[in-house]
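> Structure for the following, please:
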Amino acid sequence: MLRSRWTCSRRLGRAPLASTLGSRMWPPVAMEEGWKTAASTAAWKTSWRQQRARNKRRVKAIHAKIKNRRQDAQHKFSRKLVNQYGEIVVGDVSSTRLAKTRMAKSVYDAGWSQLKTMLEYKCAHAGIVFRVVRETNTTRACSSCGSLSGPQGVNGLRVRVWECVECGVLHDRDVNAARNILSLGAGRCPQEVGIPVL
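Sure, this is the predicted structure:
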């Protein structure tokens, strides 16, 4: 391939490329009279370093922008919840444990612990009741009769809507869990249902 370039450059009357057999410069630079190859390589390396530093600054700025947007959205959402409701009950989701699973990127992106912290101090400032309850079996237990008839295990996470075997009520998984967490926060869920009370 180099020979074809050489012959092509000779035929066209162009200056030969510096990236021939003896030289190890990259990118290839045209050899002309008075052209300093070492200086051109140093200039290229300098521009490459500057570009890399500029890219690092851009990445840092992009991540800062994402962080600011997430914080802004969480502040607005937590303020809306505190203004709208008189009591807020949340589950004790451990984001550090979930971060060790395959959902790590989603967990870190959502910022659950930060949202919980914001809700806690805003509720304390506004005089609103804020409770953290243990959410074990809240998706499996029926919010109507309390039986543990819902789907379980990792494969059960795919099932979003299920019917209770005991009472026949059709449940959406998330809505059912929210009702169970709310009843746990109010202390209405009995111990024999299968959901332990803190």
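> hey, let's count contacts and neighbours off CA atoms from now on
Will do.
> Off-centre distance for the longest helix along the chain?
Across the chain, the helix with the greatest residue count (assigned by DSSP state H) is helix 37-84. Here the centre of mass of C-alpha atoms in helix 37-84, compared against the chain's by C-alpha atoms, centre = their mean, to the nearest Å, lies 16 Å away.
> Against which helices or strands is whichever helix or strand comes after it packed?
Scanning the chain past helix 37-84 towards its C-terminal end, the next helix or strand to appear is strand 87-91 (assignment: DSSP states H and E). Counting contacts by 3 or more C-alpha pairs under 8 Å, 6 or more residues apart in numbering; DSSP states H and E, strand 87-91 packs against strand 129-133, helix 173-186.
> got the angle between strand 87-91 and helix 173-186?
Taking axes from the mean of the first three to the mean of the last three C-alpha atoms, to 10 degrees, strand 87-91 and helix 173-186 form an angle of 120 degrees between their directions.
> compare with the first, here's sequence two:
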Amino acid sequence: MKTSYQYRLRPTKQQVIQFDKWLNLLRYQYNYLLADRFQWYEENRCSINSCSILVCHLPEFRDNPNYNSQQDSLPQLKKDRPWYKELHSQVLQNAAKRVELAFDRFLSGDCKGKKSGRPRFKGANQYKTFTYPKVKSDCIDNGFIILPKFGKVRLLQHRAIPDGFKIKTCSITKKADGFYVTLSLEDETVPTIKADFNADSITGIDVGLIDFYVASDNTRIAAPKYLRKAERKLKSAQRRVSRRKKGSNRRKKAIKQLGIMHKKLADTRKDFHFKTANNLLKKYDVVAVEKLNIKGLAKSRLAKSVNDAGWGQFISILTVKAENAGLKVIAVNPNGTSQECSNCGTKVIKKLSERTHNCPNCKVSLCRDLNASIIIKNRGAHDLKAQKMSSTKSL
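Below you'll find the predicted structure:
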């Protein structure tokens, strides 16, 4: 099982300066390696090496810069620019890895074949994380974390690392209110499905904007609407930033205050998602959700409300917590869940403004969202049964 713990750091003033220096050096190297990739892409993506109409010289082909070739250039970088020697070698290599991943997603796509946009160069204060791919298992000692080539940094360890888990990677992140460390943990002995897993303990949830979700047992959680409630304060803080002179210390201070407000808003929403997911998994072993196109919905007229609800983050948290607890989350096909009847399956066309489902065939009348959640539950039970049958056949 894999999980991650995040702790807040309390670095000294000198350590803060050192962190910022490392991030700036890594940003410069990231931009340089990315520019090298773009240069190769523009010069070598065409197989033609001469022009028959115009007498001109086209650049000669060169090998495609990849992770290995860019990694091999790092020793020469330290000779040409000695100030890079103070960076840990694996941290510097990780910057090349990030370029490799960003460029591969741009050209080839991710594991599902979905391509990302053209990678962007990192501006000032946009490179905020550096990673140690390997750290010692005993790097945390009496309220301090020992970072290679950096030393001891004070750590607020609000919870202990579980027994049996090994620290795989360590990432330092700069946020609006300070620095944080994220430890990636792994324990291969923890089972993925718990022994007393009950497939019949299943519920379906229909996420929405009025109610955050409605479960198939008619449990409702009201949408908290954190962004809507904080809009006036955010508007005032944003106006304060726009009135400050660009480049001034007062503007930097106003930007920092605005960033802290946005981070507090995001943390409050995330805390709500964690608690909601935890309460769901305490009651049920299987949770069925819709496989929604959240990115598409976030570009519609309901963009602000959809982003405020944070469905994508909630489903991601729910899935990870279920895996860690040995439980299951099933994503079902969302087509027709708001139009079908959960009792007889008749298609009942309704506008979005109609909040009650009235079936003319079986005379069932109930809340539209409750009807959808029951359909989601039934589809989840059917998919779970199909998965069991396929797994038994393969055995």
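> between the helices and strands packed on strand 87-91 of structure 1, which one is nearest to E120 of structure 1?
In terms of C-alpha to C-alpha, the element of those nearest to E120 of structure 1 is strand 129-133, at 6.4 Å.
> coming back round to it: want to try CSV for the helices and strands packed on strand 87-91 of structure 1, with mean neighbour count as columns?
As requested, these are exported to CSV (neighbours: other C-alpha atoms under 10 Å):
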stretch, mean neighbour count
strand 129-133, 18
helix 173-186, 19
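> Make a markdown table out of those and add distance to Y108 of structure 1.
Supplementary listing: these in a markdown table, determined by distance: least, C-alpha to C-alpha, whole Å:
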| stretch | distance to Y108 of structure 1 |
| --- | --- |
| strand 129-133 | 20 |
| helix 173-186 | 21 |
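> Mean distance between stretch 74-83 of structure 1 and structure 2 after superposition?
Its match in structure 2 and stretch 74-83 of structure 1 itself, once the structures are fitted together, sit a mean 1.1 Å apart by mean C-alpha distance after the TM-score superposition for structure 1.
> How about stretch 52-70 of structure 1?
Following the fit onto structure 2, the mean deviation recorded for stretch 52-70 of structure 1 is 1.1 Å by mean C-alpha distance after the TM-score superposition for structure 1.
> That stretch aligns to what range in structure 2?
With TM-score structural alignment applied, stretch 52-70 of structure 1 matches the range 251-269 in structure 2.
> hmm, back to that, go through the helices and strands packed on strand 87-91 of structure 1 and name the closest to S143 of structure 1.
helix 173-186 (5.8 Å).
> okay, and that closest one goes to which residues in structure 2?
For helix 173-186 of structure 1, the matching stretch in structure 2 spans residues 368-381, with TM-score structural alignment as the criterion.
> any idea how far G127 of structure 1 is from Y121 of structure 1?
The span separating G127 of structure 1 from Y121 of structure 1 equals 10 Å under the rule C-alpha to C-alpha, to the nearest Å.
> and the residue nearest the centre of structure 1, what element?
By C-alpha atoms, centre = their mean, structure 1 has its centre lying nearest to D109, at 2.5 Å. Assigning secondary structure by DSSP H and E places D109 of structure 1 in helix 104-110.
> which other helices and strands contact that helix?
Helix 104-110 of structure 1 is packed against helix 95-98, with contacts defined by 3+ C-alpha pairs under 8 Å, 6+ apart.
> In structure 2, which residue range corresponds to the helix it packs on?
When helix 95-98 of structure 1 is compared against structure 2 (TM-score structural alignment), it corresponds to residues 294-297.
> who touches that stretch?
A303, V306, W311, G312 (C-alpha atoms under 8 Å, 6 or more residues apart in numbering).
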